[in-house]
Every structure is written in structure tokens, then in C-alpha cells.
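Participant: Predicted coordinates and the sequence they were generated for:
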Amino acid sequence: MAGTPSRDITISAIAAEAGVSAPTVSRVLNGRGDVAPATRERIEKLLRTHGYRRRGHRSRDRVGLIDLVFNDLDSPWAVEIIRGVEDVAHQSGAGVVVSAIHRRATSARQWLDNVRTRVSDGIILVTTDLDPSLKEELRDLKVPAVVIDAVGVPDLATPTIGATNWSGGLSATEYLIELGHRRIGFVEGRPELWCSRARMDGYRAALEMAGLTVEADLIASGEYTYESGFQAGRSLFAGEDPPTAVFVSSDQMALGVYEALRQRGLRVPDDVSVVGFDDLPEARWSSPPLTTVRQPLADMGRMAVRTIQRIVRDENIESSRIELATQLVVRDSTTPPNR
């Protein structure tokens, strides 16, 4: 665990304790590769132990650099959030460092060590779950943090930005019920994510309010990827009494369901109606264009940066949990059932 950050610790003191020169410590801080691995590890351990953070000379009321951290960057969903963050950061003259930790402790450790060596004014964590010891170190750095789409129950001590996932799930399912569908499948996302649970709860609530039974064989699991949506689609339509409509927790997974249906010789929406969630750019260009729940991803990124800016300026944050509205967008992938 990192020690309490000290105002007195210097590069020279770290160098003396490590038995190296001050320029060697500087090379480690600057990410240079010309330092022996064992020496680098010894210096980085001392930096963590002493809670060292490089000093900057920025004004207290100005954000100069923001760290934006994802688990993965292989989704258009991440691109939309980056677009929103960059929009506000650029207007205020701030830089953005984008990182992906790939749900690996070693990558998260490397990222945190990099944060320690630069003057980061704020951190935006997107669906990212850090090891408890790393969370403690992050708190020790005293860098303002904002979370987008929290993992697990949101931490009330950290501002959280999300969308109205429950009402989005409710409206998507209610729309399918209004079209006349009664066997409505659901593809859930990663269950550890707060947003995934809320979409599932919205789906269940709509069915229950309509007097319909929530059936386990109509629910399949996914990982917010095209491939997992394809596998979930294959699972849902392998039985003798498949659904006539499917609500899918993300557009990417919905497009995977499209392919699973195509391979079974089923047509969207003639045989099966499909609703996604996110409203990514490809949703309107898919064939047929996808009915989906629009999630204001870019606005979530913008709100996260503005929240960081307010914290840096010591302004009051009215609520630790901000939810932006979702909206059902009806396109051509839904129609009344033909059976």
C-alpha cells in the first residue's frame, strides 16, 4: 500500500534511498527505457511507498491534463465517450490521456504508476474496476476522480455519471409489448456492471406490469461484444418455442443477434423484432436500421469533464450520482409478430 503523500519527499531523496543518481530517477519518471528492470522496479516501489507525485505549476482553478481509463478500446461505444471528453477538454485547453487496462492487474498497476509520475488533474474511470489496493493508492494521490457506468454499487464518495438505464430497459420492452409481442427475449450485459442490472430490471418490470412471466429460457448472457451477442442469439433461438422479439443490452450485441438469426434463416423484423441499446452510429446503417435506446454517451463524457473541472475549482457538486436521459429510437428492426 502506498504511503501518505509527502510534501517534503524529493527526487534526490528517492535517489539516495534507491542508491542511484537523481537523473536515473528522472528517467524512470519520464518513462525512459534506458534503466535496468531491477533498478526501475526498486525506484517505482519507493515512489509508491512515499506517495511521490510529480509537482506541477498549474493554477489551482485550471485543469491541464485528464486521464481517461477504459477496460477496452475495441468498441464504438468507447469512441463516443472519448469524443465527448475531448470536446470539453479541447475547449478548455486541457489534454487527455486515454488508457486501456484490459481487466488485468498488471496493466492497471502500470497505468497507476504512470499517473503518479505526471501532473494529472483528474481521472475518469469508465466501467473500470480496480483492485482494492490500487483504489487505496489512487485515493492517496488525491487526484479528483469521476466514474462513468460504475462497476457494482456506485461509491457515494466518488461522483458517478450514468444514464437512465432502468427506464431505457422499461421503454424498450414496453414498446415490444405494445406491438403485440408476448415472448420477448433479453440479452443481458456483464452482470457486475450497475447499468447491466438496471436494464435487466427495466425489462423485468415491463413484463411484470403487463402480466407476463419472466422466463429463464428467454434470457441469455453477453459481454457487450458482437461475438457474445451472436452466441446469445444462437442460444435463444435453439429451442422449440423461441421468442418473437429480443431486447438486447447493447447495439453491438444486437448486431451479433442479427447474424445468429440470419444463419438460422430468420429475417429481421419479419420473423423476429430486435431492439438494441446505445444508438451507436452503425445502428442507423445496419440492415435493417436498428430500433434502439439512445444513450447520451458523448454527453456523459462531457459531463464527466465538467464535473472534474468543478471539483478542481472547489465548487459544490449537488449530487454524487448523475443520470442523463435515454430515449427510444424506432427504426425498421421492429414490427408486430407474424405468429
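Facilitator: Looks like it came in fine. Numbers count the residues shown, from 1 in each chain.
Participant: Could you use CA atoms for every contact and neighbour count after this?
Facilitator: OK.
Participant: ok, which stretches of this protein are helices?
Facilitator: Taking DSSP state H, the helices of the chain run over residues 11-18, 22-29, 37-49, 76-91, 105-117, 132-141, 165-178, 194-209, 226-236, 251-263, 281-285, 297-312.
Participant: of those, which approaches Gly152 most closely?
Facilitator: helix 194-209 (5.4 Å; C-alpha to C-alpha).
Participant: which residues make contact with the closest one from outside it?
Facilitator: 149-154, 162-163, 165-174, 186, 188-191, 213-214, 249 (C-alpha atoms under 8 Å, 6 or more residues apart in numbering).
Participant: Out of those residues, which end up buried?
Facilitator: 149-151, 154, 162-163, 165-174, 186, 188-189, 191, 214, 249 (16 or more other C-alpha atoms under 10 Å).
Participant: OK, contacts around Asn30?
Facilitator: Asn30 neighbours (C-alpha under 8 Å, 6+ apart): Thr117.
Participant: let's bring in a second model and compare:
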Amino acid sequence: MDGSPDRTVTLRTIAAAAGVSVSSVSRVLSGRGDLKRETRERVLEAARALEYDASGPHRGRPTVLDPRLIELVLGSFDDAWTDAVTTGAREAAFRLGFDLVLTLERDDPADDWPTRVATRRPSGVIIGIIRPTQRQLDQLRGLRIPIVLLEPRSDPQGELASVGTTDWQGGYDAGIHLIESGAAGFVVVTGTPPYRFGRAREEGFRQAIADHRPESPVHHVNGRWTDAVVTEELLKTLVSAPTPTAVFACNDEMAFAVYRAAGRLGRRIPDDIRVVGFNDEPRAATASPPLTSVQQPLREMAARAVELVRDLRHRDADHFERVELPSALVARGSTGFGTGDDVESAPGAPSQ
């Protein structure tokens, strides 16, 4: 084959290659019905091998049956991040005349969320944080509906539409702010695995230090994105770092682990340790002292993802540019501002 999709390949050809019935092939490629996972995988693998163009000339356009329904797929629905995303998506969906369905990515590999999506045949799918596997994408593409990634863990390389925030700039702003706070040493705490957004935030922070305090090393500490704990690595780093120590945590969860570490070491925030987080969760403003954090426009990001679903239903695209909405640093007591004051810096500008 010459590498181009072969539109002469029929469902019967795929059925013969996969060893299943023609009706089973039709159900897999159209996303209808509930078939065994092994059957779906054999059909999709045969279709790929035969270079079958499942989308044809109407790729990206809605199916005949359009329920005006958008699926929001998330790994959980029990934290501040998902609360804000769900609210933003719901408000935008209702404003644009869609209903919103919340779909959970469960731990059970046999309970595959694309099958549940296919059963409902929505107008589009928004996938938050998680990056679907190639097999899952193949199944979703068979539905010929828009797919939008919301702050994906890895870079989709233009293959899918995606929406996020200015992670690199947010890290840079955090670095500038901590430099201006008069810190003597710098520490960055980032989560494992090293997701795309975590790398971008750390790179932005390091660039700010390199630009304005090139003589100062930046110490790296590994943390956990969720359920962050105080580690020996964190304690040793804080003990050995010059005082006052500036810590940029790549999310608020890890920033609060720094708070707990400071308490164990008898260090005061912000006198001895100055902390900036990322996400600006609601509890950031009520912490003691209130946490300086880089605010993501989560509701706006989710709303933009809904708008992209609407737009992509009526046009084709082979390459997608990432949509980024600006972050903003909100300065509070953890970096020396009065505990009652929130000072929001303009995106990309140093804190004053």
C-alpha cells in the first residue's frame, strides 16, 4: 500500500481479517452495541492494518442522530480542580443548548469508558487531564464526533484539539515573585510522573531564576500530584537550603506538604520559607498563612473546551493548535503579603 487510506476496503474485508461477523465490524466502527473488549480490539487492529478510513469525507461532522449531548470524562469528581471544571463545562453547555454528561474513568480495565460514550453517541467528548490510548481514540473516532483534551498529561502533538493554561508563564511568574520576595535559595517541588504541565511549570520557574539570579542553583524535589506527603528528601532540602528559602510547588497539594514540612522543622512561613503553589484551590485563601498561588482559569478553560466541541462539529481539521488561557499569580501571606490581602498580578508581569 502507498500509505494513503484505502476507501475500497469494505466491512466484509475487515470482518474476514478479524475473524468476526460483518455486523460485529459495523457495530465496532460505528460505536454501537456492547461487544467484548477482545472483539473490539481485533476489529480495530484489522481496520488499522488495512488502512480503512473509518471517517470518510464527513470526518468531524455530526452523525445523523445528534442528541445535543456533551460527555465530560474525568478520572475523579471529588476535588477542587474537577469541581471548577465541571461547573465551567456545565454552564457553557447549557448556554449553548447542550446537556452535559459526567463520565468517570474507572480503575477496572474491563469497564472501558469509550464503550459507555459510544452507547450514548454524544455530540462531542471532552477528556480532562487523562490522555486516551490509541485504541480508545480509534473507538471514539469511529463515532465521527469532536474530541477535545482538557489540560492533557502529555502533548497531543496537534493530533487532537486541546485546551490548557499558560503553565510555563505561570512558573516564570512564580520565579519572578519569589526573587522579588528577597529569597536566598530556591527549591522547586514537582509531581511524579513528570506530566507535560509539570515540566512546563518547572521550566518556566527555572528560566526566571536563570534570567535574574543566574548565580543561584535551583534544588529539585519530587512530590506527588495527589495526597502529597512530607518526604525525607523535602525535609533535607529545606534544612540545607539558604534562608529565607523560596519554594515553588507545581500544585497546591504539594505546597501544603511544604507547609507541613516547615512545621516539623520549626520553620516559619514566610519568614524562613516562602511558598508559591499552582492552581489556587479554594483552601489556598484560607490556609495559615494564606497561600500565594498561580491561578488557573479552570471554569473558562472548561467553557472554551465546550465551545470547541460546538465549533468542530461543523468543520474538518487535520491539525489542531493548543488553546491556552492566561494564568495569574495571586500573592498572599505565604510570600510576605498581609494575610488579608490578595494581590493579583497581570499575566506575564512581575509581582509588585
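Facilitator: Okay, I see it. Fair warning: this is a prediction, and the values are worked out from it, not measured in the lab.
Participant: Need the TM-score between these chains.
Facilitator: Once superposed, chain against chain, the TM-score is 0.76 (TM-score structural alignment, normalised by the length of the first structure); 306 aligned residues with a C-alpha RMSD of 3.8 Å.
Participant: picking up where we left off before, same list, the helices of the first structure, but as CSV with distance to Ile123 of the first structure please.
Facilitator: Shown next, in CSV, are these (distance: least, C-alpha to C-alpha, whole Å):
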stretch, distance to Ile123 of the first structure
helix 11-18, 24
helix 22-29, 19
helix 37-49, 18
helix 76-91, 11
helix 105-117, 9
helix 132-141, 10
helix 165-178, 23
helix 194-209, 20
helix 226-236, 29
helix 251-263, 27
helix 281-285, 27
helix 297-312, 8
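Participant: how about those, which one is nearest Arg331 of the first structure?
Facilitator: helix 281-285 (7.8 Å).
Participant: centre of the chain versus the closest one, how much separation?
Facilitator: From the chain centre to the centre of helix 281-285 of the first structure is a distance of 20 Å (C-alpha atoms, centre = their mean, to the nearest Å).
Participant: The helices of the first structure: which one's closest to Pro336 of the first structure?
Facilitator: Checked against C-alpha to C-alpha, the stretch from the helices of the first structure lying closest is helix 165-178, at 8.0 Å.
Participant: Tell me the counterpart of Val272 of the first structure in the second structure.
Facilitator: The alignment partner of Val272 of the first structure in the second structure, by TM-score structural alignment, is Ile273.
Participant: residues contacting the closest residue to its match other than its chain neighbours?
Facilitator: Nearest non-adjacent residue to Ile273 of the second structure, counting by C-alpha to C-alpha, 6 or more residues apart in numbering: Thr245, 4.7 Å away. Taking C-alpha under 8 Å, 6+ apart as the criterion, Thr245 of the second structure is in contact with 183-187, 238, 272-274.
Participant: can you rerun that using 10 Å?
Facilitator: Each residue near Thr245 of the second structure by C-alpha atoms under 10 Å, 6 or more residues apart in numbering is listed here: 178, 182-187, 237-239, 269-275.
Participant: chain center to stretch 68-87 of the second structure: distance?
Facilitator: Distance, centroid of stretch 68-87 of the second structure to centroid of chain: 12 Å (C-alpha atoms, centre = their mean).
Participant: Need the distance between the two termini of that stretch.
Facilitator: Taking C-alpha to C-alpha, to the nearest Å, stretch 68-87 of the second structure runs 18 Å from one end to the other.
Participant: swap in stretch 57-65 of the first structure?
Facilitator: 12 Å.
Participant: and if you look at stretch 85-101 of the first structure?
Facilitator: Span of stretch 85-101 of the first structure from end to end, C-alpha to C-alpha: 18 Å.
Participant: same check, this time on stretch 67-78 of the first structure
Facilitator: Terminal-residue distance, stretch 67-78 of the first structure (C-alpha to C-alpha): 14 Å.
Participant: So which bits of that stretch are buried?
Facilitator: So for stretch 67-78 of the first structure, counting by 16+ other C-alpha under 10 Å, buried means 67-71, 73, 77-78.
Participant: ok, of the contacts of Thr245 of the second structure, which come out buried?
Facilitator: In these, the ones that pass as buried (16+ other C-alpha under 10 Å) are 178, 183-187, 237-238, 269-270, 272-275.
Participant: nearest to Thr226 of the second structure, of the residues you listed?
Facilitator: Using C-alpha to C-alpha, those come closest to Thr226 of the second structure at Val275, 18.0 Å.
Participant: Tell me, how many residues neighbour the closest residue to that closest one other than its chain neighbours?
Facilitator: Nearest non-adjacent residue to Val275 of the second structure, counting by C-alpha to C-alpha, 6+ apart: Val247, 4.8 Å away. Residues lying near Val247 of the second structure (other C-alpha atoms under 10 Å) number 28.
Participant: mind checking how far the corresponding residue of the first structure for Val247 of the second structure is from Tyr258 of the first structure?
Facilitator: Residue correspondence to the first structure (TM-score structural alignment): Val247 of the second structure is matched to Val246. Using C-alpha to C-alpha, Val246 of the first structure is found at 10 Å from Tyr258 of the first structure.
Participant: Which neighbours do those two have in common?
Facilitator: In contact with both Val246 of the first structure and Tyr258: 233, 272-274, using C-alpha under 10 Å, 6+ apart.
Participant: Looking at the residues you listed, which two lie furthest apart in space?
Facilitator: Gly233 and Ser273 (12.3 Å).
Participant: Now for these two: what residues contact both?
Facilitator: With C-alpha under 10 Å, 6+ apart, Gly233 of the first structure and Ser273 have common neighbours 246, 258.
Participant: Return the residues in contact with Ala145 of the first structure.
Facilitator: So Ala145 of the first structure contacts 66-68, 121-125, 138-139, 157-160, 304-305, 307-308, 311 (C-alpha under 10 Å, 6+ apart).
Participant: mind checking how far the equivalent of it over in the second structure is from Ser154 of the second structure?
Facilitator: Aligned against the second structure by TM-score structural alignment, Ala145 of the first structure finds its counterpart in Ile147. For Ile147 of the second structure, the distance to Ser154 of the second structure equals 15 Å [C-alpha to C-alpha].
Participant: Leaving out chain neighbours, which residue sits closest to the residue most central in space within the second structure?
Facilitator: Central residue of the second structure (C-alpha atoms, centre = their mean): Glu151, 2.4 Å from the mean position. Sequence neighbours aside, Gly164 is the residue nearest to Glu151 of the second structure in space, at 4.6 Å (criterion: C-alpha to C-alpha, 6+ apart).
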